[in-house]
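A.B. asks: With the input below, show me the fold.
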Amino acid sequence: MYKLFTMALLAAALLITAPAASYAQGGTSRYKCMIQMTNYMGEGAYMVISLIDSKGKYDKTLYVLGSDKKWYKTLKEWYKFYSKKPSNISAITGASVTGGDRSVNVIDIESSKINAGYKIRFESAVEDKNYYVKDLEVPLTTEALSAKTEGTGFIRYVRFSPN
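C.D. replies: Model (predicted):
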């Protein structure tokens, strides 16, 4: 009886963890990305999180904070990339974030890009305020993904944690 119960528990555990294991085997890693904003007065910041290759070129849009498409052009450098290669970003778009607030989002990163010379760029803009093409850049390394990284504009800091 005990053996049967133990085997049933093991089978249930495998069923629960199988989707996560197959996701990891698919070559994608999931990270929670916590963005803490500086204290500023004004509208919510529109922000884009992009994967940048070793040559400094945009590779992929990982997440967009701000859902009103009319403001995307204020993220000037990213918008040049996006307008040349438009893609459906609705699944990776969330609300803008205001001064002093924080935002937590889950982003998917191809595992093969980690420790391969890529960076994650945070670009930000606020209506009637500044635009920061590199508010923050994080080298896409195992070490950097486990550290707190300070921003230079509207972002105070960013932290990643495995999801």
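A.B. asks: CA only for contacts and neighbour counts going forward, please
C.D. replies: Fine.
A.B. asks: Have a look at the chain and report its longest helix.
C.D. replies: For the chain, the helix with the greatest residue count under DSSP state H is helix 2-25.
A.B. asks: Report the buried residues of that helix.
C.D. replies: Buried residues in helix 2-25, counted by 16 or more other C-alpha atoms under 10 Å: none are found.
A.B. asks: Here is a second sequence; please produce its structure as well for comparison:
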Amino acid sequence: MSTKPLLTAIAAACALALPALGQARQVTLTTQLKNYGGDGAYLAVYLTDAKGAYAGTLWVAGGKAKYYKHLSDWNRLSAGDARRLNGVTGASVGAGRTLKVTADLADALIDAGYEIRVDAAVEDMRDSPGEIRLPLTTQNAGKPQPGRQYIQSLTYQLQ
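C.D. replies: Reported below is the predicted structural model:
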């Protein structure tokens, strides 16, 4: 079972064809933050398709919507998605802490050109859009991906 509530049918949010909904895999994302010496980080974890278009929000860490503009790539790409925050928000993540979330993703998304992207922002510090961009592939599963500024690593496991 998941450690936090999450979109259970990302394929529906992505508006993919109904046959893709038949097979799903549980994906657990573990994000380890660096000890960057600031307040809690706001993170937007989302998917884009092979063309870089927004496909759905997996998780947003940070509960105050007025700060979402600092998650600029995610905010710009997802602006037209009225459902982008349904059941996918939680508290900000402190420096040196770990965020672990689980989602059910349609098998059709894996090895199909989709990317997991993370934008990060910390109050009174520089925003980090595109902190991580990681292709959603079976080959990348279990391999830590370093972030650019606030994130030590992002790892995902496919079950």
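A.B. asks: where does the TM-score land?
C.D. replies: For these two chains in superposition, a TM-score of 0.80 is obtained (TM-score structural alignment, normalised by the length of structure 2); 140 aligned residues with a C-alpha RMSD of 1.8 Å.
A.B. asks: Trace Asp59 of structure 1 over to structure 2, please.
C.D. replies: In structure 2, the residue matched to Asp59 of structure 1 (TM-score structural alignment) is Ala55.
A.B. asks: any idea how far its match is from Leu99 of structure 2?
C.D. replies: 21 Å (C-alpha to C-alpha, to the nearest Å).
A.B. asks: Give me the more crowded residue out of the two.
C.D. replies: Ala55 (26 against 19; other C-alpha atoms under 10 Å).
A.B. asks: was I right about the more buried one contacting Ala79?
C.D. replies: No: the pair Ala55 of structure 2 / Ala79 is not scored as a contact, 11.7 Å apart, by C-alpha atoms under 8 Å.
A.B. asks: hmm, back to that, next one: the helix or strand hosting the match of Asp59 of structure 1 to chain centre, how far?
C.D. replies: Using DSSP states H and E, Ala55 of structure 2 maps to strand 54-61. Centre-to-centre, strand 54-61 of structure 2 and its host chain are 5 Å apart (C-alpha atoms, centre = their mean, to the nearest Å).
A.B. asks: same thing with stretch 46-61 of structure 2?
C.D. replies: 7 Å.
A.B. asks: in that stretch, what's buried?
C.D. replies: 46-49, 54-61.
A.B. asks: now stretch 70-80 of structure 2
C.D. replies: In stretch 70-80 of structure 2, counting by 16+ other C-alpha under 10 Å, buried: 70-75, 77-78.
A.B. asks: quick one: the strands in structure 2?
C.D. replies: 24-33, 41-48, 54-61, 89-90, 98-106, 115-122, 128-135, 151-158 (DSSP state E).
A.B. asks: possible to save those as a markdown table with distance to Gln145 of structure 2?
C.D. replies: Listed next are the strands of structure 2 as a markdown table, based on distance: least, C-alpha to C-alpha, whole Å:
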| stretch | distance to Gln145 of structure 2 |
| --- | --- |
| strand 24-33 | 9 |
| strand 41-48 | 14 |
| strand 54-61 | 17 |
| strand 89-90 | 23 |
| strand 98-106 | 14 |
| strand 115-122 | 11 |
| strand 128-135 | 7 |
| strand 151-158 | 5 |
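A.B. asks: Looking at those strands, which is nearest to Ile10 of structure 2?
C.D. replies: Checking those against Ile10 of structure 2 by C-alpha to C-alpha gives strand 98-106 as the closest, at 5.6 Å.
A.B. asks: what range in structure 1 does the closest one sit on?
C.D. replies: Going by TM-score structural alignment: strand 98-106 of structure 2 matches residues 102-110.
A.B. asks: That stretch vs structure 2 - mean distance after superposition?
C.D. replies: For stretch 102-110 of structure 1, the mean deviation from structure 2 after alignment is 1.6 Å (mean C-alpha distance after the TM-score superposition for structure 1).
A.B. asks: and Lys143 of structure 2, which of the strands of structure 2 is closest to it?
C.D. replies: Comparing those by C-alpha to C-alpha, strand 151-158 comes nearest, at 5.9 Å.
A.B. asks: so the closest one aligns onto which residues of structure 1?
C.D. replies: Counting by TM-score structural alignment, strand 151-158 of structure 2 corresponds to 155-162 in structure 1.
A.B. asks: so how far does the matching stretch sit from its counterpart in structure 2?
C.D. replies: Mean for stretch 155-162 of structure 1 is 1.3 Å (mean C-alpha distance after the TM-score superposition for structure 1).
A.B. asks: outside of that stretch, which residues touch it?
C.D. replies: 29-38, 135-136, 145-151 (C-alpha atoms under 8 Å, 6 or more residues apart in numbering).
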